[in-house]
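Novice: no FASTA, just this:
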């Protein structure tokens, strides 16, 4: 997972230890796709403690060799279907303005699920990277709610 995240050159890279903990502690709210015995992609997320009906998606990544086959959308839909049994009806994620691929992905998930997609400003650059030497784009909150 760490290698796939690193190779995207877009995602904020967590430590290998963080990905290991995500797999252990948030296995119910994350998913890994495999093709031919290798990890092809992953979605990491968690149920918000203050809103257990909400899945917050932390990262979505697909290995370059497996992109273009709809794996990311399939993983998100499978994860939402799995969590619906536990009462999850809402999805949240944050996306930067320059990440059009993620914007399109979550838009297509909302359309496929006949859901409502809303976008709100959430974090300004200074909230994420207070050091001017390492600026981070603002993050917008994308919310997918049942229609």
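Specialist: Thanks, I have the structure now. Here the structure is a predicted model, which is why all the values come from computation and not from measurement.
Novice: when you work out contacts or count neighbours from here on, use the C-alpha atoms and nothing else.
Specialist: OK.
Novice: now for residue 39: which residues touch it?
Specialist: By C-alpha atoms under 8 Å, 6 or more residues apart in numbering, the contact list for residue 39 reads 1, 32-33, 63.
Novice: ok, second structure coming up, stack it against the first:
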């Protein structure tokens, strides 16, 4: 794991482009934990939905350190839904995931962030809860998708996490304190 103060200077955050799609697909595949979508999905998200996605790049190695994929909900454009977020295991513990959420929610008209998370995905639950706490934003959890909706019934239920309003929340707690 890379963990030092110099790392923050080596990581850049930007909107993805089509050439990032295959790197994101590989990171998801190699994680062994995330639901893998088709390579085409990641290419389209990096092309046509890049405004609501970000990548974290290690500029010293030219390597993808992490990503977040999201989209604005058509019925509720002030809500950003986070589809997937991941950080390469070598970079974990450096608050890259929190910074990715900061970057992707920077638009002034985004008031809420949502994500569905399985009960067993404790790291993601912690990420979204701590991100909300730092911003002094409300976080509500409700039923997202019951396991009955998934084919084969091998998938856990997904709980809906809703954070917001996020623009009215002024961070007073430093993330290092969490």
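Specialist: Done, it's in. What you see is a predicted model; the values in this text were computed from it and never measured.
Novice: need the TM-score from the superposition.
Specialist: Once superposed, chain against chain, the TM-score is 0.92 (TM-score structural alignment, normalised by the length of the first structure); 141 aligned residues with a C-alpha RMSD of 1.1 Å.
Novice: on that earlier part again, let me know the closest of the contacts of residue 39 of the first structure to residue 50 of the first structure.
Specialist: Checking those against residue 50 of the first structure by C-alpha to C-alpha gives residue 32 as the nearest, at 25.6 Å.
Novice: what's the closest one aligned with over in the second structure?
Specialist: Residue correspondence, TM-score structural alignment: residue 32 of the first structure in this structure matches residue 55 in the second structure.
Novice: check which helix or strand its match maps to.
Specialist: Secondary structure assignment for residue 55 of the second structure, by DSSP states H and E: strand 53-58.
Novice: now the next helix-or-strand element following that strand on the first structure. Mean distance?
Specialist: Sequence-wise, the next helix or strand beyond strand 53-58 of the second structure is strand 63-73, with elements assigned using DSSP H and E. The superposed strand 63-73 of the second structure is, by mean C-alpha distance after the TM-score superposition for the first structure, a mean 0.5 Å from where its aligned residues fall in the first structure.
Novice: just the closest of the contacts of residue 39 of the first structure to residue 90 of the first structure, please.
Specialist: In terms of C-alpha to C-alpha, no member of those lies closer to residue 90 of the first structure than residue 32, at 20.4 Å.
Novice: need the longest helix for the second structure.
Specialist: With DSSP state H applied, the helix covering the greatest number of residues in the second structure is identified as helix 122-134.
Novice: tell me which stretches of the second structure form helices.
Specialist: Using DSSP H, the helices found in the second structure span residues 7-10, 21-31, 39-48, 96-104, 122-134.
Novice: most tightly surrounded among those?
Specialist: Of the helices of the second structure, the one with the most neighbours on average (mean count of other C-alpha atoms under 10 Å) is helix 96-104, at a mean of 20.
Novice: on average, how far is it from the matching bit in the first structure?
Specialist: The superposed helix 96-104 of the second structure is, by mean C-alpha distance after the TM-score superposition for the first structure, a mean 0.7 Å from where its aligned residues fall in the first structure.
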